[in-house]
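> A predicted structure for the sequence below; I have some questions about it.
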Amino acid sequence: MSSQCPGCNKAVYFAEKVTSMGKNWHRVCLKCKKCGKTLTPGSHSEHDNSPYCTKPCYAALFGPHGFGVGGGSYKYN
């Protein structure tokens, strides 16, 4: 039995799947939407059904902004 990977829309079979965000992924398809870093289930953040690495991408994109907030004063564009 297989399901469809949200990253590449191809079939995911039992031997190659990782489960995250309630969906089955190929291990190489579970990547940060911003920087492309390969993620592991349970060690990333989610926004609008997309995975993000928690630091720095998710924090910089969706966390508090402003000078000195969160240890830096940068913001991704």
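Arrived safely, thanks for sending.

> For the rest of this, base every contact and every neighbour count on C-alpha atoms.
Noted.

> So which residues of this structure form strands?
3-4, 11-12, 17-20, 23-26, 45-47, 50-52 (DSSP state E).

> Quick one: neighbours of the nearest residue to residue 5 once chain neighbours are set aside, just the number.
Closest residue to residue 5 in three dimensions, ignoring its sequence neighbours and counting by C-alpha to C-alpha, 6 or more residues apart in numbering: residue 25, at 4.8 Å. Neighbourhood size, residue 25 [other C-alpha atoms under 10 Å]: 27.

> what about versus this one:
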Amino acid sequence: MWARARRACTPLCGFPPHLLKRSLGRDYHPLCLKCQRCKMHLNAGQHAEYDERPFCRNCYLKLFGPRGETQIPLTLSVSSFAL
């Protein structure tokens, strides 16, 4: 969905407003709506957001899923494996 907005796209951009895509309650310039990790361009409504930043679903799950990179890393020693 395209909308004409009165404010800048997002804190990510700072460019003046013009035709924007509306997704998850926020307005984005078409080129600004991309994953913050892999930079893949996203379609409105088909992505996830974390801390007001868009992510593709794959990167969102990798970063913030049950075993994401932002979790405390699991450290295993050789003695923890049964041989």
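Yep, that arrived. All figures in this text were calculated on a predicted structure; none of them were measured in a lab.

> So the residue nearest to residue 5 of the first structure is in contact with residue 2, correct?
No. Counting by C-alpha atoms under 8 Å, no contact exists between residue 25 of the first structure and residue 2, whose distance comes to 10.7 Å.

> what sits in contact with each of the two?
residue 12 (C-alpha atoms under 8 Å, 6 or more residues apart in numbering).

> Map the residue nearest to residue 5 of the first structure onto the second structure.
Residue pairing (TM-score structural alignment): residue 25 of the first structure is matched to residue 28 of the second structure.

> Likewise for residue 51 of the first structure?
Residue mapping for residue 51 of the first structure onto the second structure gives residue 54, with TM-score structural alignment as the criterion.

> Now for that match: which residues touch it?
Residue 54 of the second structure makes contact with 33, 34, 35, 36, 47, 48, according to C-alpha under 8 Å, 6+ apart.

> Tell me who's in contact with the nearest residue to the first one once chain neighbours are set aside.
I take that to be residue 33 of the second structure. Spatial nearest neighbour of residue 33 of the second structure, chain neighbours left out: residue 42 (5.7 Å); criterion: C-alpha to C-alpha, 6+ apart. For residue 42 of the second structure, the contacting residues are 33, 34, 35, 56, taking C-alpha under 8 Å, 6+ apart as the criterion.
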